[in-house]
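J.: sequence and predicted structure below; questions after.
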Amino acid sequence: MSTSTDRGYGFEYTNIQEGMTILNGTVGPETQTWIQRTGNPKYNSLSVNEQQAMIRAARTIINFLTEYEPWLLNGGIEIAQVKAAGGSTDVSDVRFTGLGQSVGLSLKSNHDAVRHPRVSPTIDIAHQWLGVNTDQRYLGEVAEIFNNFTSFCEFNNVERFNQLSNEQKKNLLYSPITACFSDLLLRVFNGPAGPDAVAHFLRYLIGDRDFYKAKADFNRGELLIEAYDFSGTMGPRHRLRMPTRCLEVIVEPGPTGLYNYINITFDRGWEVKMRLHTARTAIENSLKWDVQFVGTPRDAWNTRIRF
């Protein structure tokens, strides 16, 4: 069974390859290096059935793009694996550029997370997420949580997260971190910088460039494609409106009873769910968020296509 990372990179590789074939596109040196070192090896680690399903899905996606972005058929298209090309503020995985136009493609393979940011005592999370300086209250609380956790692990010779019970993870990490982080969000969103922080938060999650998101359900053979178009220039010409205020921030239990979820509701139909989890097996002073949109405006453009 392949890992989710193998499938994710394999799916990106397949879309680049199909883009090169259908669009007669080219790739730059950074993407070529990524293909050789990461994309091709991850694709080759997949089963034949997984590879064939990804080819069908990628071919469907590229043909969809040519229907709504017909300029892609005019030639001279360069295809980039975004992270390989240094696209830090672009949440797309693959970007197609040519003739002064560009369109991004965010690919999801049986999952829907948009970002995987970290939380630790050294990360200025409010500056990163909200565009404001992190207050001393949050910094002090997070430092104390991780210091207590480190002391507990050292005293009990705990070296791996899987040595901890769910109750220990909940009490030592998940509950206190989600509590102080949700309090920080409420203080900022309800403060004088609230409207700007809301806009910054959404831009942090979706980047600063418009894109299509294509989520492939390989079990059902179906694609859900959504247009994240904030400038009104993408093919469907259906502009999304950014939220202006936060309505609610709630900490919620997960399926195993760990209080490691935060649900954030904004106006205009936007809703974000964040899941806190351990990023690695070994104990470290860092956890990771899986962040996904569970609510977008009702009039957001999307379509479902079989492959």
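T.: Right, received. Where do you want to start? Numbers count the residues shown, from 1 in each chain.
J.: C-alpha from now on. contacts and neighbour counts both.
T.: OK.
J.: surely residue 153 meets residue 163?
T.: No - with contacts counted by Cα atoms under 8 Å, residue 153 stays clear of residue 163, the gap being 9.7 Å.
J.: one more to weigh against that first structure:
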Amino acid sequence: MSKKSNNQGRAYEFSYLIILYKEISKIRPVIINKNSSYFSAEKAWNTLTDDNKNLYKVSALAGINTIFDLEPLILDDSNDELEIEIQADDKGKLGDVRDILIIRQGIEWEIGLSIKHNHFAVKHSRLSKKLDFGEKWYGKNCSELYWRDIKPIFEYLDNEKKKSSKWSDLPNKEDDVYVPLLKAFKKELERQNTLNKKEIPKLIVEYLLGKFDFYKIIGIDNKKITQIQSYNLRGTLNKPGNERKKNIEIPISILPTRIVSLDFKPNSKNTLELYLDAGWQFSFRIHNASTKVEPSLKFDIQIIGMPTTIIPIDCKWKQ
């Protein structure tokens, strides 16, 4: 992710924090926990023009109004103080993809929001000569066969790095790097799935989507809509309040139990498509994340199909 995109993402998170505070404080006591992530987001926010600040606020308000309909416990009548905070980026490495938390300590309740600005990416995981993706993704170490398969690929990249080569200098990076690396990745997933059929599909999705239920909120500027997707995999979202009732009902989604298909996207040398049962579908596009050659590549992982229980809600902006 470029520095500009990173700053825009942080600023967009900050817009949600200030709009949440403004709207909630009309109804009940609320505080913002000002941690290091808060100050980083505030700094990014202050780099925006006034026009962009207003745009982000309008986008955030559209999403937040619908979140209030989904989560009555946010505004439910009570004397306890509600807390909101931006989570540290390191939480993502621990399986928590939520950017903003809304917390009521008094009833031991919280929900999380994953905030995206103009993109739908799920993860940007890496593959390298030393990174054990199996241990990180689903708790199973990669096999010796996997390390053997990827060794010549990364030896080639190491040699090109020593020559200060650029990726654009490589005569055929797709056939020499992307295809064999994806084939090794594919074989390893299939190998582990054969050994652990009851675990791997579920663990992969939990790695990609995190260990906690959450709402993904995507601001789409060119369409002037904010889309909300509810990932209610454990039934912790959409709880009714004592006084307020939920205006929108969302179902619980089922995690997958088997891999249906894992193969190259048609006519592509850089993308695998993973199809699981229960309606889950993902694409894994491998790419170089830098201009100069380095022995590390990055995935752009996208959801290309979701269970019918995950119903996207498009919230139109009011300007």
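T.: Now that the structure is in, tell me what you want to look at. Note that this is a predicted model, so its numbers are computed, not measured.
J.: OK, contacts around residue 166 of the second structure?
T.: 291-293 (Cα atoms under 8 Å, 6 or more residues apart in numbering).
J.: residue 46 of the first structure too?
T.: Residue 46 of the first structure touches 2, 6-7, 10, counting by Cα under 8 Å, 6+ apart.
J.: which of the residues you listed are buried? Put it as a ChimeraX command.
T.: Of those, the buried ones can be selected in ChimeraX as follows, counting by 16 or more other Cα atoms under 10 Å:
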select :6,7,10
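J.: inside helices: which ones of the contacts of residue 46 of the first structure?
T.: 6-7, 10 (DSSP state H).
J.: can you flag the buried ones in the contacts of residue 166 of the second structure?
T.: Buried among the contacts of residue 166 of the second structure (16+ other Cα under 10 Å): residue 293.
J.: okay, the contacts of residue 166 of the second structure in JSON lines with secondary structure and distance to residue 214 of the second structure next?
T.: Shown next, in JSON lines, are the contacts of residue 166 of the second structure (DSSP: H, G, I helix; E, B strand; the rest coil; distance: Cα to Cα, whole Å):
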{"residue": "291", "secondary structure": "coil", "distance to residue 214 of the second structure": "35"}
{"residue": "292", "secondary structure": "strand", "distance to residue 214 of the second structure": "37"}
{"residue": "293", "secondary structure": "coil", "distance to residue 214 of the second structure": "37"}
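J.: and residue 44 of the first structure, how far from residue 36 of the first structure?
T.: Going from residue 44 of the first structure to residue 36 of the first structure by Cα to Cα, to the nearest Å gives 11 Å.
J.: same question but for residue 125 of the first structure, I mixed them up
T.: 34 Å.
J.: how about residue 193 of the first structure?
T.: Taking Cα to Cα, one finds residue 193 of the first structure at 45 Å from residue 36 of the first structure.
J.: ditto for residue 271 of the first structure
T.: From residue 271 of the first structure over to residue 36 of the first structure the distance is 38 Å, taken as Cα to Cα.
J.: element containing the residue most central in space within the second structure?
T.: Nearest residue to the geometric centre of the second structure (Cα atoms, centre = their mean): residue 122, 3.6 Å. Here residue 122 of the second structure, judged by DSSP states H and E, is contained in strand 121-123.
J.: compared with the first structure, how much does stretch 145-156 of the second structure deviate?
T.: For stretch 145-156 of the second structure, the mean deviation from the first structure after alignment is 1.4 Å (mean Cα distance after the TM-score superposition for the first structure).
J.: strands of the first structure, start to end?
T.: Secondary structure of the first structure (DSSP state E): strands at 26-27, 78-81, 94-98, 101-109, 118-119, 211-217, 222-228, 246-252, 261-266, 271-278, 287-295, 302-306.
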